[in-house]
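S.K.: test case, fold it:
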Amino acid sequence: MIAIVMGVSGSGKTTIGEQLAARLGCGFSDADEFHGPANKAKMSAGIALTDADREPWLQAMHEAIADQARQGNDHVFTCSALKRRYRDVLRGDVADVKLIFLDGPREVLAERVGKRRGHFFAATLLDDQLANLEPPQADEALILDIRKTPDEIVEEIVQVLSAGDREGGGACEASRRE
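M.R.: Below you'll find the model as predicted:
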């Protein structure tokens, strides 16, 4: 099973993704690992990425997702996955991909992004991400409120994945043992 924790900057993707992977005993990869230097430089300068800028990044992430799935590994990825088309590229033909959308109000997101230090994402790009966001619907992703604590969010994800496993939907090894 591949889980993609998604949302705009400041939604807590990395925090939740790392905690979820640790809880489930899965591998973890952050989308930032897949951005090339040119994309990071643009974002540091406050320049929004175009679809053309994002294409190699999305393809690299898809290849990593597909590779983990081919190897039979459970793995947690994080990615903004702003548009449905991006999510389609990420999933490709990988069957067992679970999307987890971290959703919250702009004020909370802006406060979080403003407090970050040492990250290449310029806080001014949050509004661009929100403008481009095509929120997934409940039939595409598990939707969670970022105003809950990370522990509450991770627990809810584990419960949903465990329920899916009991229904034949798959989950990471640790949730199977619970």
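
S.K.: please make it C-alpha for all contacts and neighbour counts, starting now.
M.R.: OK.

S.K.: distance-wise, check the nearest residue to Ala66 once chain neighbours are set aside relative to Asp53.
M.R.: Spatial nearest neighbour of Ala66, chain neighbours left out: Val94 (6.2 Å); criterion: CA to CA, 6 or more residues apart in numbering. Val94 sits 23 Å away from Asp53, taking CA to CA, to the nearest Å as the criterion.

S.K.: hang on, the earlier thing: what's the neighbour count on the residue nearest to Ala66?
M.R.: 16 (other CA atoms under 10 Å).

S.K.: other residues contacting the longest strand belonging to the chain?
M.R.: For the chain, the longest strand by residue count, based on DSSP state E, is strand 97-103. Applying CA atoms under 8 Å, 6 or more residues apart in numbering, the set of residues contacting strand 97-103 from outside is 1-7, 11-13, 91, 136, 140-146, 157.

S.K.: another sequence for comparison is provided below:
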Amino acid sequence: MTGRGGREDASSRPRVVVMGVSASGKTSVAARIAEAIGARFVDADDLHPAPNVAKMAAGTPLDDDDRWPWLDAVAVTLAGDDAPVVACSALKRSYRDRLRAAAPEVVFVHLTGSPQLLAARATGREGHFMPPALLRSQLDTLQPLEPDEAGIEIAIDAPVAEIAQTALEWMDARAR
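M.R.: Sure, this is the predicted structure:
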């Protein structure tokens, strides 16, 4: 793996999910990582079926029945031949297990922050279908990475470039 702005063959790239609750910076960090390793970036929010988007936009949290078809679409994308970098909440272990079933070699970059910082970020966002009021439900649902899950937790109290670089360095060290 290069991780330093170089391009590499998709077969040598890790499959990466940048995970965390709403407003943690998943999209920005995942896009930066994808650019650095020459991978396609996918925002899992774009894979939500219209009823899920409408439900969240109305301020109603998704339940597991809502999430399973969406996670299956994310899993298909993640397992694709091009080894993308995906921004996906992946809040529960069972959701990550679903993604791992399709792409066993996936690694997770879990972006973490205080509820206060996350709330401030969520409130400051415009044009996103996920209202700040649903942040609490995501925090309540979140199950951090467990020791047997390939991943790293990174605090979001740093610039996006620094967060992405930390993830890239971890992935580089893992690949050695």
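
S.K.: got a TM-score for the two of them?
M.R.: Between these two chains, after superposing, the TM-score reads 0.89 (TM-score structural alignment, normalised by the length of structure 2); 162 aligned residues with a CA RMSD of 1.1 Å.

S.K.: which parts of structure 1 are helices?
M.R.: Counting by DSSP state H, structure 1 has helices at residues 13-24, 37-44, 51-70, 84-91, 106-115, 126-132, 150-166, 173-177.

S.K.: just the residues contacting the last one, thanks.
M.R.: With contacts defined as CA under 8 Å, 6+ apart, helix 173-177 of structure 1 is touched by 23-26, 74, 158, 161-162, 165.

S.K.: show me what Asp157 of structure 2 aligns to in structure 1.
M.R.: Counting by TM-score structural alignment, Asp157 of structure 2 corresponds to Arg147 in structure 1.

S.K.: and Thr141 of structure 2, by the same measure?
M.R.: By TM-score structural alignment, Thr141 of structure 2 lines up with Asn132 in structure 1.

S.K.: what's the distance between its match and Asp103 of structure 1?
M.R.: From Asn132 of structure 1 over to Asp103 of structure 1 the distance is 14 Å, taken as CA to CA.

S.K.: quick one, which of those two is more surrounded?
M.R.: Asp103 (19 against 12).

S.K.: what's the match for the more buried one in structure 2?
M.R.: Match for Asp103 of structure 1 (TM-score structural alignment): Thr112.

S.K.: what do you get for Asp165 of structure 1?
M.R.: By TM-score structural alignment, Asp165 of structure 1 lines up with Ala175.

S.K.: count the residues that sit near that match.
M.R.: 12.

S.K.: what of Ser94 of structure 2?
M.R.: By other CA under 10 Å, 12 other residues sit near Ser94 of structure 2.

S.K.: again with Val53 of structure 2
M.R.: Each residue near Val53 of structure 2 was counted by other CA under 10 Å, and the total is 18.

S.K.: contacts only, for it.
M.R.: Counting by CA under 8 Å, 6+ apart, Val53 of structure 2 touches Phe129.

S.K.: I'd say Val89 of structure 1 and Pro56 touch.
M.R.: No: Val89 of structure 1 lies out of contact with Pro56 (CA atoms under 8 Å); the separation is 10.8 Å.

S.K.: more crowded one of the two?
M.R.: Val89 (17 against 14).

S.K.: how about that one, what's its match in structure 2?
M.R.: Alignment note: Val89 of structure 1 maps to Arg98 in structure 2; criterion TM-score structural alignment.

S.K.: show residues contacting stretch 2-20 of structure 1.
M.R.: Contacts of stretch 2-20 of structure 1 from elsewhere in the structure, counted by CA under 8 Å, 6+ apart, are 28, 30, 65, 68-69, 73-82, 96-104, 109-110, 112-113, 126, 129-130, 133, 146, 150, 153-154, 157-158.

S.K.: against structure 2, where does that stretch fall?
M.R.: On structure 2, the counterpart of stretch 2-20 of structure 1 by TM-score structural alignment is residues 15-33.

S.K.: picking up where we left off before, I'd say the match of Thr141 of structure 2 and Lys83 touch.
M.R.: Yes: assessed by CA under 8 Å, Asn132 of structure 1 is found in contact with Lys83 at 7.0 Å.

S.K.: shared neighbours of those two, anything?
M.R.: Joint contacts of Asn132 of structure 1 and Lys83 (CA under 8 Å, 6+ apart) do not exist.

S.K.: from what I can see the match of Asp157 of structure 2 touches Gly104, true?
M.R.: Yes: with contact defined as CA under 8 Å, Arg147 of structure 1 counts as touching Gly104 (6.8 Å).
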